[in-house]
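Colleague: Quick one, fold the following:
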Amino acid sequence: MTGLTHLNKRGEANMVDVTDKACSGRLARARGYVRMQPATLEMISLGRHAKGDVFAVARIAGIQAAKRCSELIPLCHPLMLSKVEVQLTAERSDSRIRIDSLCKVSAQTGVEMEALTAVSVAALTLFDMCKAVDPDMVIDGIKVLEKEGGKSGHWSADGETKV
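Modeller: All right, here's what the predicted structure looks like:
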């Protein structure tokens, strides 16, 4: 493992200088879950929530959040994303919604934070829209599944790494 890149020589928070890094195509995928009561999952899966299409609102919130990531995370670089995708899948057997994101960019730095932010805000939006009917929901399991591009090449959570 390398040292912390967001600290300068004096140990102070610092935005990483990517000036001399080459632009390359970069991709990141992330995933997270919102666990809920089976009745809540059924209600939103069938589009019967009084607030409307919960999945559509959460998807758009996640996409918008990825685009605004550098405004939310202090040391993130602003990126001109070329692709943001957020998918929500009802997993009835586990009474949860799986949220998957994909972010792409051609840049000097990666898009892991954007992918994580997309999943996080989509999950928070689901929670916000459903908290009145199910205040006991749990957001969990948010993690990067895969990243590729740049000097480090390809990495995946299942242990597959290619440079």
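
Colleague: Only C-alpha atoms from now on, for both contacts and neighbour counts.
Modeller: OK.

Colleague: residue contacts, residue 134?
Modeller: Going by C-alpha atoms under 8 Å, 6 or more residues apart in numbering, residue 134 touches 36-37, 40.

Colleague: Give me the buried subset of these.
Modeller: 36, 40 (16 or more other C-alpha atoms under 10 Å).

Colleague: Among the contacts of residue 134, name the ones in helices.
Modeller: Per DSSP state H, helices hold the following members of the contacts of residue 134: residue 40.

Colleague: run this one through as well so I can compare:
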Amino acid sequence: MTEEFTHVDEDGDAQMVDVGEKAESERRAVARGAIRLTDGTLAAIEADDVEKGDVLTTARIGAIQAVKHTWETIPMCHQIPITNVETEFSVGDDRVELTVAVETVGKTGCEMEALEGVTTGLNVVWDMVKANEKDDDGQYPGTAIEGVEVVEKSVERP
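Modeller: You can find the predicted model right below:
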């Protein structure tokens, strides 16, 4: 079986996939990931006592902005009409978990948008709390973004 790569033309050059002939359909993708943080930082987030401000609200805005601008940062990614974005944060024993659900009606999926939302949202958390996480040597031992993955994808064809 020969596999065709849709992002590469017959000369091996990168190209955007032509979705012009595809029918529009309702699409949904959900991604999630987490950032490991120290107990003190997690407590500060929950108490809304982080010097830079409301961590989770700021990260939510960043995640939504990233979803809306994915086509500008991922080569060959189509600009799609986003119909809904849902973000959910969960503060656990050693981490903040973020789940981003994206919906669209279009000719291509929204997995990249969901992944961009998660990674940017978690990067915003890190940026907001990095002063809390830094050790005496200016390092971030144990702080890590991890487990970023697409956990759901659906297509409802007409």
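
Colleague: tell me which of the contacts of residue 134 of the first structure is nearest to residue 9 of the first structure?
Modeller: Nearest to residue 9 of the first structure, judged by C-alpha to C-alpha, of the contacts of residue 134 of the first structure is residue 36 at 45.6 Å.

Colleague: With adjacent residues omitted, what lies nearest to the closest one?
Modeller: residue 137 (4.7 Å; C-alpha to C-alpha, 6 or more residues apart in numbering).

Colleague: what's the burial count for that neighbour?
Modeller: By other C-alpha atoms under 10 Å, 17 other residues sit near residue 137 of the first structure.

Colleague: corresponding residue for residue 145 of the second structure in the first structure?
Modeller: Under the alignment (TM-score structural alignment), residue 145 of the second structure maps onto residue 139 of the first structure.

Colleague: okay, now that match: neighbour count?
Modeller: Neighbours around residue 139 of the first structure, by other C-alpha under 10 Å: 17.

Colleague: which residues touch residue 99 of the second structure?
Modeller: 30-33, 87-89, 118.

Colleague: for the first structure, what spans make up the strands?
Modeller: 24-35, 83-91, 96-107, 138-148, 154-156, 161-162 (DSSP state E).

Colleague: Pull up the aligned stretch in the second structure for the fifth one.
Modeller: Spelled out, that is strand 154-156 of the first structure. Under TM-score structural alignment, there's no match for strand 154-156 of the first structure.

Colleague: How about the second one?
Modeller: On the basis of TM-score structural alignment, strand 83-91 of the first structure is assigned to residues 84-92 in the second structure.

Colleague: buried stuff in that stretch?
Modeller: Buried-residue list, stretch 84-92 of the second structure, by 16+ other C-alpha under 10 Å: 85, 87, 89, 91.

Colleague: And for stretch 40-51 of the second structure?
Modeller: Buried-residue list, stretch 40-51 of the second structure, by 16+ other C-alpha under 10 Å: 41-42, 44-45, 50.

Colleague: ok so, going back, of the buried residues of stretch 84-92 of the second structure, closest to residue 102 of the second structure?
Modeller: residue 85 (4.7 Å).

Colleague: hang on, isn't the closest one packed against residue 102?
Modeller: Yes. Shown here, residue 85 of the second structure and residue 102 form a contact pair, counting by C-alpha atoms under 8 Å, at 4.7 Å.

Colleague: Please report how far the nearest residue to residue 32 of the second structure once chain neighbours are set aside lies from residue 19 of the second structure.
Modeller: The shortest distance from residue 32 of the second structure to any non-neighbouring residue, by C-alpha to C-alpha, 6+ apart, is to residue 99 (4.2 Å). Noted for residue 99 of the second structure: a distance of 28 Å to residue 19 of the second structure, by C-alpha to C-alpha, to the nearest Å.

Colleague: Residue 96 of the second structure too?
Modeller: Distance from residue 96 of the second structure to residue 19 of the second structure, by C-alpha to C-alpha: 37 Å.

Colleague: more crowded one of those two?
Modeller: For residue 96 of the second structure and residue 19, the more surrounded residue by other C-alpha under 10 Å is residue 96, and the numbers stand at 20 against 12.
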